[in-house]
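K.L.:
Would you be able to build a 3D model of this:
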Amino acid sequence: MLGEALRVAVPIGLVTSQMRWFRNVQELVPQPYLDEVFHVPQAQAFWKGNWTHWDDKITTPPGLYLYSILVNKIYKFDSDSSDLTAYDLRWTNVLLLYLMLLALTVLSLLTSKDAPRERFLQREYCLVAFPLFFFFSGLYYTDLFSAFTVICAYIFWQAANQAEGFPKIMFQLLHLLSGLLSLASRQTNIFWVAVYLGGLQAVAAIKKDTRIHDPAIADAYFEDLPITIISLVTSALNTIPKLLLDLWPHLCLLGSFGAFVFWNGGVVLGDKTNHVATIHLTQMLYIWPFIVFFSWPAMLPQFANLRSLMHRRPRLWVVVATILPMTAIVHYNTIIHQFLLADNRHYAFYAFKILRSASWTWYALTPVYAVCAWLSIQALGSRPSFTGAPQTASSQGRRLSTSSGGRDSTASESDVNRMSFLIIWLVSTALSLVTAPLVEPRYFIVPWLMWRLHVPDIAEVIDEHQEAGLKDKSGMAQVEKVLTTLVKGSLYIEFAWCMLINFVTCRLFLFNGFAWPQEPGLVQRFMW
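P.N.:
Prediction:
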């Protein structure tokens, strides 16, 4: 009974909260704010037919503006209004939030056909309630459109791998077109629509003909990481012609991106002096606390079996081998962009203000990065109902080799996240983050989204574990029973956590404005 009530309350709470957020923004902040000062006039210029105008402060391509113009052309079809207001443009981002929900649902149907019906859409509501999605659905920013186009490319890629013959070619073509649209929204999407999906495609193609070392994440040790990489590379070298045939959409996307960079003289479109690509490895440390902060309820299932979790804890030498390089990265490659310290309207400003309060704080956080990374990776290692690998008939039931020593997974290819996925995700995340000198939470959105999509829903496993523990009367078992009960509601906890963050951040933005001494009377607002 409670479950049914919650399933009804979640969508109602999401919709009413989002609509109220949008309405309050229009009432209290009717004029373009912060980056909207660049985006709104640019879209308005295109709306009026001035296609040659471009604001040099805008760094991303015009995909969002074209989408907004198309939506408003349809919406204003019978209207005499010739103006395009900030409200009209912000409204298209509201629509994007629900288009994102639709796209995530389609992707879930393609990849989680056997998911329990009572949990249908629960994860998708959590995803669209993600604080950065929710917050920017009320403003005219590029982030929602960028993430939406990546999901569209993911859908067509997954559909192509489940089709044969002419439908397969059509879906591959749609993947290419949606990938180009994604690149037209944000340049770094190349690492997700081409490198990430191409990597998964290559692994799936290799496994059709070759038995490779690719253990499940739950079964793997640290040393399996380099062994899997070597196994993949050597196997790929033997199947290059076949891989080129399978990867033609991804190669076309890479070629298109390369042509754009050559034509543009760089990756960013405008404000190139303040957006110079650099090596910023600490970005790969910051992402782990980001993931844990927003998605800790999704990690609760691994605590349902404490004994198994303790068994999977890293060995001492692995801890040392992880923390030492992290410390070196912090010492030699911590970069603080001038924008980060110049704008106290963003939460990142205050996070780095705390870090800069004492020199030791930078190094004290390295164990935190390590623990957060371990928790995030362990969350991927549970038995899933979602897999990022193409679900083709030839891969169903395939057993893959694991490392030497007799460890052999009994799970099928479509039942687990494997080391190859972790490697591809890490590579794609690194490529999209480490060249950015500015620490910006919005840069972490797509890496987080791909991670969260692959965190398994293990409700059935939890039920099995609970039944198996009924006869166990030990203290550990009693604790596990409590945790198991909590875990079964983890998606509702995750949704509530996201909405709590949304309530706090949206209220701060709307009602806790402040003024800069150099700009008296102008309200400044806190935001991501």
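K.L.:
make it CA atoms for all contacts and neighbour counts henceforth
P.N.:
Fine.
K.L.:
residues contacting the most centrally placed residue in the chain?
P.N.:
Centroid check for the chain by Cα atoms, centre = their mean gives L449 as the closest residue, at 2.0 Å. L449 is in contact with L127, counting by Cα atoms under 8 Å, 6 or more residues apart in numbering.
K.L.:
you'd agree it is in a helix?
P.N.:
Yes - counting by DSSP: H, G, I helix; E, B strand; the rest coil, L449 is located in a helix.
K.L.:
what about R452, distance to V128?
P.N.:
Distance of R452 to V128, given as Cα to Cα, to the nearest Å: 12 Å.
K.L.:
got it, and L431?
P.N.:
Here the criterion is Cα to Cα. By it, L431 lies 25 Å from V128.
K.L.:
likewise V416?
P.N.:
As judged by Cα to Cα, V416 and V128 stand 25 Å apart.
K.L.:
what does V479 give?
P.N.:
If you measure V479 against V128 using Cα to Cα, the figure is 32 Å.
K.L.:
one more to put side by side:
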Amino acid sequence: MAPPWCWQHDAGIVGLALVTFSVCQVAFLLHPPEVYMDEIFHVPQAQRYCKGHYYEWDPKITTLPGLYIVASTTFVPVLRLITDHACEAVPLRLLNAVFSLITMAVMVALLRRRMGFNQAAAHAATMWLYPSSFFFTFLFYTDPGSTFFVLATIWLVQEAAFETAVLASPGWRVFAAALTSAGAIMFRQTNAVWCAFILGTALLQQLQALSPLTLLTVPRFALAIAANAGPLFWGLWPLLVPLIGFAVFVLANGSIVVGDKDHHTSALHLAQLAYCAAAAASMHISVGVNEGAISTATLRDFVVFMKRRCASRSRIVLSAAAAGLCLVALWKCSLAHPFTLSDNRHYTFYVWRRVLGRSVLHRCLLLPVYIYAAWLVLSRVTVVRSSLWVLMFTVVTALVLVPSPLIEPRYLNIPVLIAHLNSPQRSAKSLLSTALACALVNLVTVWVFLEKPFRWPDGSIARFMW
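P.N.:
All right, here's what the predicted structure looks like:
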């Protein structure tokens, strides 16, 4: 039987990712667009920091100043060795290219615990091409840095946990993880929830080493943490520091949002979970392979799963009740933020206008697709992770996404990437198919953004983007 992996395929996938990145980066450098969309806030704020004006703040900015601190204190000083224009828009955008490349290296390191280097590199390169994450590599946004710091924290904590089952005292990796955790929060406040998730999964791993736990023993999990809080937290206490600091900030600020609070209020947007499931499942779509999202084998497994859900009258009632709740969520909790309805520069404007927002019936008819997508993603994660880990991941994803009334594909980046980084190894053919599709989407998206601008009625230039 031929091995499922071949180094030529692995190298081809990595090469495809790097070529796509290079082409897009050169296009942005040769035809740099004007400061655009959220950059009209981020670039001037970074320039204030470059001048040392740390107390000047744009009240429209909603995030903490992590991006501007990193740019002004580390990246720009290095660039000034090359150019006197280091704090202008085009050079500042290169910071995210650096973040993006390092993020791919971190993903390789995360996957190396479960597979060889070549396979890990191919998997990471495919995830690196995930379109809504990849696009913002070339703009001065908070997303690439946010993703890097979250994944770096996961890697550092996992490496520390692999050294010993139960950490007797915090090592340098835990202290480093506390710093990257603080960095993650400074780039985006909702990352505090992911940092809490990382701490929770580390505690779970330590408890699993002491006593096997399953989804049926959730109360015992909580009791075990309480009973062993001292020794468990002693090895991980540095991770609590940024979380406590963030809690103090929220109490003092009265909100997790820094500025523009009127347009960034929380809501009950349960449909976000459906969108996240669909986005994560899209990265499993492969042509001509049994493990693909729409292959015969995968569909057969789904049918078997549904039959088990309906194996008895009680299970039928529970499944029908769950489906009914999902329908109510799609009916009552599919929200359209004013920004979504009014801004035709985003692809989500057209998705809402032509599909999701046409009628309640259109939204509800998509329920089987969402159920299938959620099953596909979570069933594959459970191959690698315990049921308790999956439950924690699902709850944290909901805590991050559901309060947001705004439909933004980039808000889904971190949960989608974490789900795939904790999924089983895929064949080279599957990865290559996904990578090719992502590369094509990325090239078209960047081309449309750079080469197909249009004018708004006021005469200003507008560009299509995620």
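K.L.:
which non-adjacent residue is nearest P167 of the first structure?
P.N.:
Excluding the flanking residues, the one nearest P167 of the first structure by Cα to Cα, 6 or more residues apart in numbering is A160, at 7.4 Å.
K.L.:
Can you identify each of the helices in the stretch 101-250 of the second structure by residue range?
P.N.:
Using DSSP state H, counting those that start in this stretch, the helices of the stretch 101-250 of the second structure run over 117-128, 131-134, 143-163, 172-187, 191-210, 218-227, 229-234, 240-253.
K.L.:
In the first structure, which residue range corresponds to stretch 88-96 of the second structure?
P.N.:
Using TM-score structural alignment, stretch 88-96 of the second structure corresponds to residues 85-93 of the first structure.
K.L.:
Check what contacts that stretch and list those residues.
P.N.:
Under the contact criterion Cα under 8 Å, 6+ apart, stretch 85-93 of the first structure has outside partners 26, 30-32, 40, 44, 68, 71-72, 136-141, 144-145.
K.L.:
could you flag which of those are buried?
P.N.:
By neighbour count, with 16 or more other Cα atoms under 10 Å, those hold 26, 32, 40, 44, 68, 71-72, 136-141, 144-145 as buried.
K.L.:
How many residues are close by the alignment partner in the second structure of L426 of the first structure?
P.N.:
Under the alignment (TM-score structural alignment), L426 of the first structure pairs with T394 in the second structure. When neighbours are counted by other Cα atoms under 10 Å, T394 of the second structure registers 15.
K.L.:
Counting neighbours, which bits of the helix or strand containing T394 of the second structure end up buried?
P.N.:
Assigned by DSSP states H and E, T394 of the second structure belongs to helix 387-401. By 16+ other Cα under 10 Å, the buried positions in helix 387-401 of the second structure come out as S387, L388, W389, V390, M392, F393, V396, T397, A398, V400, L401.
K.L.:
Pull the contacting residues for the residue lying closest to A329 of the second structure once chain neighbours are set aside.
P.N.:
With sequence-adjacent residues excluded and distances taken as Cα to Cα, 6+ apart, A329 of the second structure is closest to L270, at 5.8 Å. Shown in contact with L270 of the second structure (Cα under 8 Å, 6+ apart): A329, L330, C333, S334, A398, V402.
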